[in-house]
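Novice: okay, predicted coordinates and the sequence, questions at the end:
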Amino acid sequence: MTRTELDDLIIKGESNTLEFKRSLSSAHRIARTLAAFANCSGGTLVIGVSDDGKILGVPSEIRELRKLEEASDELVEPALTISYETLSLDGRKILAVTISKSDEKPHYAIDESGKRIIYVRSRDKTVPTNKFIIGDESVDARLIKSPTARTLIQYLRKNDHITADKFAKLINISEYRAGKLLRQLTEQGLLLLIDKPRPTRYALKLAE
């Protein structure tokens, strides 16, 4: 990665495929982010950059890499293969970690108590869910062009998630029918289902 490429990423800001970290606080916490990227569209984790895009550098490259290796090898099931590169800027070291979209999903992150939890990306956040529906990777173009789906996509591009109740009010149908439509769109690969915490929410799966 070049300085120009890093600057371009910083300008774009965090998203469903990009996250900045000043440093890695623990292997368990970063395992959640790695698993979430792998469960969705893949992504890039930039370490040594604050959430607001300020370049800080990491105090110890080796320490960060050890946490990454522990997270990807021991705290994500199935284990993940990740790649990284180091960028040196004015004496500061930045780590850019690439996580590919996985063919072995769902991946579970193991927390401090040993519990296995599925995580996904919802816009620029990593969120837990108990249910993971592997939809059709090639979403039907006619589905996306339908008035219902267009209204939903427009809403979710401005909001993190939607519930069946909110969707029912948005398109003026019953909550039962709205929930059914949301589940169908999830099975088609358009949405992600997030059921922790309740109520069940749905987020846009397609990369921005």
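Specialist: Arrived safely.
Novice: CA only for contacts and neighbour counts going forward, please
Specialist: Noted.
Novice: which helix or which strand is home to the spatially most central residue of the chain?
Specialist: Most central in the chain under Cα atoms, centre = their mean is Arg121, positioned 2.3 Å from the mean C-alpha point. Taking DSSP states H and E as the criterion, the element that holds Arg121 is strand 116-122.
Novice: what does that strand rub up against?
Specialist: With contacts defined as Cα atoms under 8 Å, 6 or more residues apart in numbering, strand 116-122 is touched by 16-17, 32-33, 35-37, 39-40, 106-111, 126-132, 160-161, 192, 203-205.
Novice: so what's the gap between stretch 75-93 and the chain middle?
Specialist: Here the centre of stretch 75-93 is set off from its chain's centre by 17 Å, with Cα atoms, centre = their mean, to the nearest Å.
Novice: what residues of that stretch count as buried?
Specialist: Leu75, Val76, Glu77, Pro78, Ala79, Leu80, Leu87, Lys93 (16 or more other Cα atoms under 10 Å).
Novice: and here's the other structure:
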Amino acid sequence: MNIKRMILEGETVTQDFKKTITSCEKIAKTMVSFANNKGGKLLVGILDDGTIKGVKSEDEERYMLTKAAHFYAKPALEPIFEEIYVDDKLVLVVEIEESDTKPHYALGEDGKWWVYVRVKDKSVLASKIVVDVLKRQGADKGVFIEYSSKEKALLEYLEKNERITLTEYGKMLNLGRRRAQRIMVDLVLSGVIRVHTTEKEEFYTAS
């Protein structure tokens, strides 16, 4: 593992830096977002700008991370730890593998369980549609879609336009939010459309 190269890459969709672990809730959010995505690594002892500070108390960091993974993530996660010395400073590398039991929820400071996904270098709250997609991907039952005028209208719209939001789709066909969500979930699962989540919005494009 080339730790210096990893640090040079900066924070990414599969990599996050932490100087130290101070909150189980906050770190669980990052861990869960990795598990719900393609997995990822936490580098503890590194500042956001890539400065290597090193870990002062490895036992304390491991304790907080394990506690977060076991009690602040649902289903629980199993982090893989590796200690690496860089210029005589200890960096704790914590790997969270992509889960096959998605979605994972993180316990928030409000006492509620929330699903997070990784978007670029941030852990972002997942929408109802993304949560449903994760659930049904895990069930792996396949998707049978009967194309009604509602689905056809969406696909025709996306042939002429780059993107659409759930709200726009609902307004276009005068659909209730739940009905529109169900259609979107089916089309995402079947690979016909793609969901794009950003920090500010969520939108859909043709695949």
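Specialist: Here it is on my side, so go on. The structure displayed is predicted, hence computed values, not measured ones.
Novice: rewinding a little: mind checking which of the contacts of strand 116-122 of the first structure land in helices?
Specialist: Filtering the contacts of strand 116-122 of the first structure for membership in helices, criterion DSSP state H, returns Arg32, Thr33, Ala35, Ala36, Phe37, Asn39.
Novice: filter these to the buried ones?
Specialist: For these, a neighbour count by 16+ other Cα under 10 Å gives the buried set as Arg32, Thr33, Ala35, Ala36, Phe37, Asn39.
Novice: which one of the buried residues of stretch 75-93 of the first structure is nearest to Ile47 of the first structure?
Specialist: Taking Cα to Cα as the measure, Ile47 of the first structure lies nearest Lys93 of the buried residues of stretch 75-93 of the first structure, at 8.9 Å.
Novice: once you drop chain neighbours, what's closest to the closest one?
Specialist: When the adjacent residues along the chain are set aside, Lys93 of the first structure lies closest to Gly57, with 4.8 Å between them (Cα to Cα, 6 or more residues apart in numbering).
Novice: got a list of what that neighbour touches?
Specialist: Neighbours of Gly57 of the first structure in contact, by Cα under 8 Å, 6+ apart: Arg22, Ile47, Gly48, Val49, Arg92, Lys93, Ile94.
Novice: which stretches in the second structure count as helices?
Specialist: 3-9, 24-35, 58-71, 128-139, 149-160, 166-173, 177-189.
Novice: how about the ones you listed in CSV, adding distance to Glu95 of the second structure?
Specialist: Written out in CSV, the entries for the helices of the second structure read as follows (distance: least, Cα to Cα, whole Å):
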stretch, distance to Glu95 of the second structure
helix 3-9, 13
helix 24-35, 9
helix 58-71, 11
helix 128-139, 21
helix 149-160, 38
helix 166-173, 34
helix 177-189, 28
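Novice: looking at these, which one is packed in the most?
Specialist: Ranked by mean neighbour count under mean count of other Cα atoms under 10 Å, those are led by helix 24-35, which reaches a mean of 26.
Novice: pull up the aligned stretch in the first structure for that helix.
Specialist: Applying TM-score structural alignment, one finds that helix 24-35 of the second structure aligns to the residue range 27-38 of the first structure.
Novice: now the matching stretch on the second structure. Mean distance?
Specialist: For stretch 27-38 of the first structure, the mean distance from the matching residues in the second structure following superposition reads 0.5 Å, by mean Cα distance after the TM-score superposition for the first structure.
Novice: what is the neighbour count of Tyr204 of the second structure?
Specialist: 19 (other Cα atoms under 10 Å).
Novice: once you drop chain neighbours, what's closest to it?
Specialist: Val195 is the one closest to Tyr204 of the second structure (Cα to Cα, 6+ apart), at 4.7 Å.
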